[in-house]
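A.B. asks: pasting a predicted model and its sequence here:
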Amino acid sequence: MHHDHNDDHDLGLAHDLTRLQQQALQRRTALRWLMGAGAMSLGGAGAMALAGCGGGGDAGTSSTSSSGSSGSSTSTGGTTTTTTAGCSVIPAETEGPYPGDGSNSANGSVANVLALSGVVRSDIRSSIAGASGIATGVPLQVIIELVNTNAACADLSGYAIYLWHCDALGRYSMYSSGVTGENYLRGVQATGTDGTATFQTIYPGCYAGRVPHMHFEIYRSTTTATNWNNKLRTSQLCFPSEVNTAVYATSGYGQSAANNNAISLSSDGIFSDGSSTQLCTVTGSVAAGYVATLRVGISA
């Protein structure tokens, strides 16, 4: 990971992730300014690409942009950059069989992590409410920006996002054999004034039949994020293939590499109809950890 100052090298992953998040927010601020100034002409595409989610990368860095927006894409030197022209409503997707939101049962009882004390949190790697498991894997920070498609992509603050995903071995806490007593990799965060909710987690594993992905539900507030009946929308997000490959070359991910090689976004049952609004922008490396960002539009 590149640093601007030599004395930053020993500050660790937390410092680097904070810097990356600050830079992402600065780019979004610049983008909004340019949009407000009417700089959306074709001739300004280069400047918009720099202000948006695209960017440069090295052998350990991927920067593939979609950010829930439509626009034109260019590819130079292995880096894909998307020029943002607006925002689109995120497609509704199935919550799958392991939501833990009160909509089904696991092990003979209703599975609802949303009702547990401590579920509103940023770091979702550990279990809560008496469970003690901790999920391990390549560090990943997920930043979701929630915007209103009915108000020129204005940031939506005070909403709540429930995020959940499998662990490095492809298991879902509360449901899968070996982790039925755990509830890690599940958590709720409120969106801030900039519309973002941030989760500290691990890169998910890849199980047979699906590309690596995460699930999320959107609620009007943390107060209503207690049961699936209150959700506004359910969707999923995915990751660039080159990042998946880099992560699964490391130890601790079981059969993820083989499972990932057997499927692609075009053959995945959820994303085969298109993933442009659900494909995260990812920066970082295996050694330093990754940051994934996604702009999610809803009609509010």
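C.D. replies: That came in fine, so what should we check first?
A.B. asks: going by C-alpha atoms from here, please, whenever you check contacts or count neighbours.
C.D. replies: Will do.
A.B. asks: and whichever strand or helix holds Q189, what other elements does it pack with?
C.D. replies: Element membership for Q189, per DSSP states H and E: strand 186-190. On a contact count with 3 or more C-alpha pairs under 8 Å, 6 or more residues apart in numbering; DSSP states H and E, strand 186-190 meets strand 160-164, strand 196-202.
A.B. asks: nearest to S117, out of these?
C.D. replies: For S117, the closest of those is strand 160-164, at 14.2 Å, according to C-alpha to C-alpha.
A.B. asks: before we move on, back to that, need the residues that contact the strand holding Q189.
C.D. replies: For strand 186-190, the external contacting residues (C-alpha atoms under 8 Å, 6 or more residues apart in numbering) are 113-114, 119-124, 157-165, 197-199, 221-222, 225.
A.B. asks: looking at the helices and strands packed on strand 186-190, which is closest to A45?
C.D. replies: Of all the helices and strands packed on strand 186-190, it is strand 196-202 that lies closest to A45, at 25.0 Å by C-alpha to C-alpha.
A.B. asks: what angle separates the closest one from strand 186-190?
C.D. replies: Put simply, strand 196-202 runs at 160 degrees to strand 186-190, going by axes from the mean of the first three to the mean of the last three C-alpha atoms, to 10 degrees.
A.B. asks: what angle do strand 196-202 and strand 160-164 make?
C.D. replies: 20 degrees.
A.B. asks: got a list of contacts for strand 196-202?
C.D. replies: With contact meaning C-alpha under 8 Å, 6+ apart, strand 196-202 is reached by 121-125, 135-146, 157, 160-161, 167-168, 185, 189-191.
A.B. asks: ok, and here's another one to check against it:
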Amino acid sequence: MVGMLKLETLHDGGLAHDFSLVCRRRMTGLARGTTVAALAAGRAYSPLVRSGIVRGDLRRSFGTATGAARGVPLDIRLRITSANSGRPLPDYAVYLWQGDRDGNYSLYDGGLEQENYLRGVQTADTAGWVRFTSVFPGAREGRWPHLHIEVYPSLACRDLLHSGQIALPGDACEKVYATDGYSAELDPTAMSLPLEMACVTGDVRRGMVATRTLSV
């Protein structure tokens, strides 16, 4: 039963699970039973766009939710390329979601069930780049600081091609976690998990930049 699943499992669910939950909680003007699968089957992804989840700035909730995530700015730049040819894959869609500076997830953690910030969908440009504006996530107990991603061949968001987590380097995390508003501590044992690592540059005052190429 879904009600018996731990939050760690629920917030790892991906776009199909998250978007259905957004609709069930009436956070958008879409019908309560709307699902990503139903939109894709009808070749009508405009409701996905109308919902507000297709956006580059993830810091505020969309639809009827009004909350905002605070923290050190994080500019996320992902390049989507072909695993066979290495060429960029324009128009491929990426769903990205993450925890806030406390390591908590909108939609799932206590007090955040009616918020949906720090999650969104973008499509790659002609060079394969996807860009999101976010905040640097805190560390969740037992988990290394990371971003969740799913890659689809189009904005219809069917035929999932890649699902994974992008880890953030320890040195960048330590700099951010020393600033006001963060209280996270890194768990070295969590790095035993198979995570892709982002390259992170910048500083805590002007913001950090995370870059990663994803071959699918």
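C.D. replies: Nice, thanks for sending it over. Predicted model, so just to flag it, every value in this text is computed and none were measured.
A.B. asks: any idea what the TM-score is?
C.D. replies: Here the TM-score for the pair of chains, by TM-score structural alignment, normalised by the length of structure 2, is 0.79; 187 aligned residues with a C-alpha RMSD of 2.4 Å.
A.B. asks: circling back to that earlier point, so where in structure 2 does the strand holding Q189 of structure 1 end up aligned?
C.D. replies: The aligned range for strand 186-190 of structure 1 in structure 2 is 119-123, by TM-score structural alignment.
A.B. asks: how about the residue most central in space within structure 2, what does it touch?
C.D. replies: Nearest residue to the geometric centre of structure 2 (C-alpha atoms, centre = their mean): W97, 1.6 Å. Counting by C-alpha under 8 Å, 6+ apart, W97 of structure 2 touches 118-120, 147-149.
A.B. asks: re the thing from before, average offset of the match of strand 186-190 of structure 1 relative to structure 1?
C.D. replies: Superposing on structure 1 and averaging over aligned pairs (mean C-alpha distance after the TM-score superposition for structure 1), stretch 119-123 of structure 2 comes out at 0.4 Å.
A.B. asks: how about the helices in the stretch 201-300 of structure 1?
C.D. replies: With DSSP state H, counting those that start in this stretch, the ranges of helices along the stretch 201-300 of structure 1 come out as 241-248, 256-261.
A.B. asks: after the longest helix along structure 1, next one along is what?
C.D. replies: Assignment by DSSP state H gives helix 12-36 as the longest helix of structure 1. The helix or strand immediately downstream of helix 12-36 of structure 1 is helix 45-51, counting by DSSP H and E.
A.B. asks: could you tell me where that next one falls in structure 2?
C.D. replies: Under the criterion TM-score structural alignment, helix 45-51 of structure 1 matches nothing in structure 2.
A.B. asks: before we move on, the earlier item: most tightly surrounded among the helices and strands packed on strand 186-190 of structure 1?
C.D. replies: With neighbours taken as mean count of other C-alpha atoms under 10 Å, those reach their highest mean count in strand 160-164, at a mean of 27.
A.B. asks: that one maps to which residues in structure 2?
C.D. replies: Against structure 2, strand 160-164 of structure 1 falls on residues 93-97 (TM-score structural alignment).
A.B. asks: how many other residues sit next to the residue nearest to E185 of structure 2 when sequence neighbours are not counted?
C.D. replies: Residue nearest to E185 of structure 2 in three dimensions, not counting chain neighbours: A139, with 6.7 Å by C-alpha to C-alpha, 6 or more residues apart in numbering. Neighbourhood size, A139 of structure 2 [other C-alpha atoms under 10 Å]: 24.
A.B. asks: what's the answer for T18 of structure 1, then?
C.D. replies: 13.
A.B. asks: secondary structure class for P47 of structure 2?
C.D. replies: Taken by DSSP: H, G, I helix; E, B strand; the rest coil, the conformation at P47 of structure 2 corresponds to helix.
A.B. asks: residue in structure 2 matching R220 of structure 1?
C.D. replies: Alignment note (TM-score structural alignment): R220 of structure 1 maps to P153 of structure 2.
A.B. asks: which residues does its match contact?
C.D. replies: P153 of structure 2 touches 91-93, 159-161, counting by C-alpha under 8 Å, 6+ apart.
A.B. asks: need the buried ones from these selected in PyMOL.
C.D. replies: Selection of buried members from those for PyMOL, criterion 16 or more other C-alpha atoms under 10 Å:
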select buried, resi 91+92+93
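A.B. asks: ranges for the strands of structure 2?
C.D. replies: 73-81, 93-97, 119-123, 129-135, 146-152, 162-167, 196-197, 199-203, 207-215 (DSSP state E).
A.B. asks: leaving out the residues flanking it, which one is nearest to A40 of structure 2?
C.D. replies: Distances taken as C-alpha to C-alpha, 6+ apart place A156 nearest to A40 of structure 2, at 5.2 Å, with adjacent residues excluded.
A.B. asks: in structure 2, which helix is the longest?
C.D. replies: Under DSSP H, the helix in structure 2 containing the largest number of residues is helix 15-24.
A.B. asks: give the residue farthest from the middle of structure 2.
C.D. replies: Relative to the centre of structure 2, the most outlying C-alpha is that of S85, 26.4 Å out, by C-alpha atoms, centre = their mean.
A.B. asks: number of residues surrounding V110 of structure 1?
C.D. replies: Residues near V110 of structure 1, counting by other C-alpha under 10 Å: 13.
A.B. asks: just to revisit the earlier point, and of the contacts of W97 of structure 2, the nearest to A190 of structure 2?
C.D. replies: Of all these, A190 of structure 2 sits closest to L147, with 14.3 Å by C-alpha to C-alpha.
A.B. asks: list the contacts of that closest one.
C.D. replies: Counting by C-alpha under 8 Å, 6+ apart, L147 of structure 2 has contacts 96-99, 165-167.
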